[in-house]
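Engineer: Got a predicted structure here, sequence first:
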Amino acid sequence: MAKKQKPLKRTPLKRTPLKKKEYNPEDFKNKEYKAKKYKKKEYKVKDYRELKKREPKPFVQLTPKEAFLKLAAFCAYQERCYQEIYVKLKEWKIDEGDHYAIVTLLEEENFLNEKRFAESYVRGKFEYKKWGKRKIRYGLLQKDISEKMIQDAFNSEIDEQEYFSTLAELLKKKWTDLLEKKEDNFKRIVKATNYALQKGYESGLIREILDNISKEQN
């Protein structure tokens, strides 16, 4: 039989009491002592942009069916136009011979409808961003939407009376802000006009509304 080992004897650790540092109050009056003893540590800032860099993911070639399914989800989330679809197809390096078949299938399944896209774009930019027709038209032309389709979208989505009242409300708010800054009348007109032009509204309509506002103020 194996002999039982004797338990090891553990010697208790000797703990020496910590000595408190004694400070002379006169030392605190000495500026050299302060600078020497209590100088702030300087830390070097690391460039974390280098740490964030990652190796690019390996490119995985999609099949036409996989591309169609991804584009269907892309269109279901938000209305899209042809230009956005072709950009995705080129980005995924789908063979150009399959582009027409994929786009046609998206149309047949009602995922892609450029008329619906134009109407949604006009409605969203006017109602939420308060853009004027000039700016909306430019945005749609950049998406390769035809002028006729843009005009049809304006006719169906923008009520002329609401368009006028929206611009009037924007200009009244801007005019009030300029009054608080104590600008003279000419500067107010110039700044309010530039503001409305940047929002995409027509200069004739802006002038008409500003004339009414300035007359009301006088």
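Structural biologist: Ah, there it is. Residues are numbered from 1 along each chain as shown.
Engineer: C-alpha from now on. contacts and neighbour counts both.
Structural biologist: OK.
Engineer: Run through the neighbouring helices and strands of the host helix or strand of Lys70.
Structural biologist: Here Lys70 sits within helix 64-77, counting by DSSP states H and E. The helices and strands touching helix 64-77, judged by 3 or more Cα pairs under 8 Å, 6 or more residues apart in numbering; DSSP states H and E, are helix 99-108.
Engineer: Let's see that with 7 Å instead.
Structural biologist: Packed against helix 64-77, as judged by 3 or more Cα pairs under 7 Å, 6 or more residues apart in numbering; DSSP states H and E, are no other helices or strands.
Engineer: Would you mind getting the angle between it and helix 99-108?
Structural biologist: The directions of helix 64-77 and helix 99-108 differ by 40 degrees, with axes from the mean of the first three to the mean of the last three Cα atoms, to 10 degrees as the criterion.
Engineer: And helix 64-77, what's buried?
Structural biologist: 64, 67-68, 71-72, 74-75 (16 or more other Cα atoms under 10 Å).
Engineer: In terms of distance to Asp152, which of these ranks first?
Structural biologist: Cys75 (21.9 Å; Cα to Cα).
Engineer: Where is the longest helix in this structure?
Structural biologist: Of all segments of type helix in the chain, defined using DSSP state H, the longest is helix 160-180.
Engineer: ok, second structure coming up, stack it against the first:
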Amino acid sequence: MLPSKKTFTLQEATQKMEQYCAYQERCHQEVRKKLETMHMIPEAIDIVMVHLLEHNFLNEERFAKTFVSGKFRIKAWGRGRLVYELKKKNVSKVNINQALREISDEEYNEIFNDLAEKRVNSIKEKNLYKKKKKFVDYFLYRGWESFLVYDKANELIK
């Protein structure tokens, strides 16, 4: 006998999604995928999504700001990586730009400079070219602007 798929009523699904969204900020795409894994029909998904939006459980602008703030301050991602990851989550350009404006240029440069100092001291490579490459690769992967990275690499690694 095949294991039966658990089915949810509209009310159960709505309640479950309210808890899911209350636990942490979610983007529309995450919630829609979660509802699909619960085997909800498209009409039911739309009803639940509208309910979550109307009751402010789901707010893409708030999600984008929280995402940018967390990934920037905790993981030290640059603007490029932040934009890339938000686009992957289908967040609108307007919300992405608004979220990025939350980071001041002073704070952005300060975090970059602190991170660059720590990083250059942690690379044990003796060959200057290899050391520079490791430094540059580290920051480019994290989405920092190439002109910032190369200028800092040339300044710190001589």
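Structural biologist: The structure has been received and is ready for your questions. All values reported here derive from a predicted model rather than from experimental measurement.
Engineer: picking that back up, quick one: the helix holding Lys70 of the first structure aligns where in the second structure?
Structural biologist: On the basis of TM-score structural alignment, helix 64-77 of the first structure is assigned to residues 10-23 in the second structure.
Engineer: which part of the second structure lines up with the next helix or strand along the chain from the longest helix of the first structure?
Structural biologist: The first helix or strand that comes after helix 160-180 of the first structure along the chain, using DSSP H and E, is helix 185-199. The counterpart of helix 185-199 of the first structure in the second structure, using TM-score structural alignment, spans residues 128-142.
Engineer: And the contacts of the matching stretch?
Structural biologist: The set of residues external to stretch 128-142 of the second structure that reach it, using Cα atoms under 7 Å, 6 or more residues apart in numbering, is 77-78, 81, 120, 123, 125, 146, 149-150, 153, 157.
Engineer: between the residues you listed, which is nearest Met40 of the second structure?
Structural biologist: Within the contacts of stretch 128-142 of the second structure, proximity to Met40 of the second structure (Cα to Cα) peaks at Arg81, which comes in at 32.8 Å.
Engineer: Need the nearest residue in space to the aligned partner of the closest one in the first structure, chain neighbours excluded.
Structural biologist: In the superposition onto the first structure, Arg81 of the second structure corresponds to Lys135 when matched by TM-score structural alignment. Nearest in space to Lys135 of the first structure, with sequence neighbours left out and distances taken as Cα to Cα, 6 or more residues apart in numbering, is Gly200 at 4.3 Å.
Engineer: pretty sure that neighbour contacts Phe126?
Structural biologist: No. Using Cα atoms under 7 Å as the test, Gly200 of the first structure is too far from Phe126 to be in contact (10.2 Å).
Engineer: Show me the common contact partners of the two, please.
Structural biologist: Overlap between the contact sets of Gly200 of the first structure and Phe126, as judged by Cα under 7 Å, 6+ apart, is given by Gly132.
Engineer: Name the residues of stretch 20-34 of the second structure that are buried.
Structural biologist: Counting neighbours by 16+ other Cα under 10 Å, one finds that the buried residues in stretch 20-34 of the second structure are 21, 25-28, 31-32.
Engineer: helix, strand or coil for the residue nearest the centre of the first structure?
Structural biologist: When the first structure is reduced to its mean C-alpha position, the closest residue under Cα atoms, centre = their mean turns out to be Lys129, at 13.6 Å. Counting by DSSP: H, G, I helix; E, B strand; the rest coil, the backbone at Lys129 of the first structure sits in coil.
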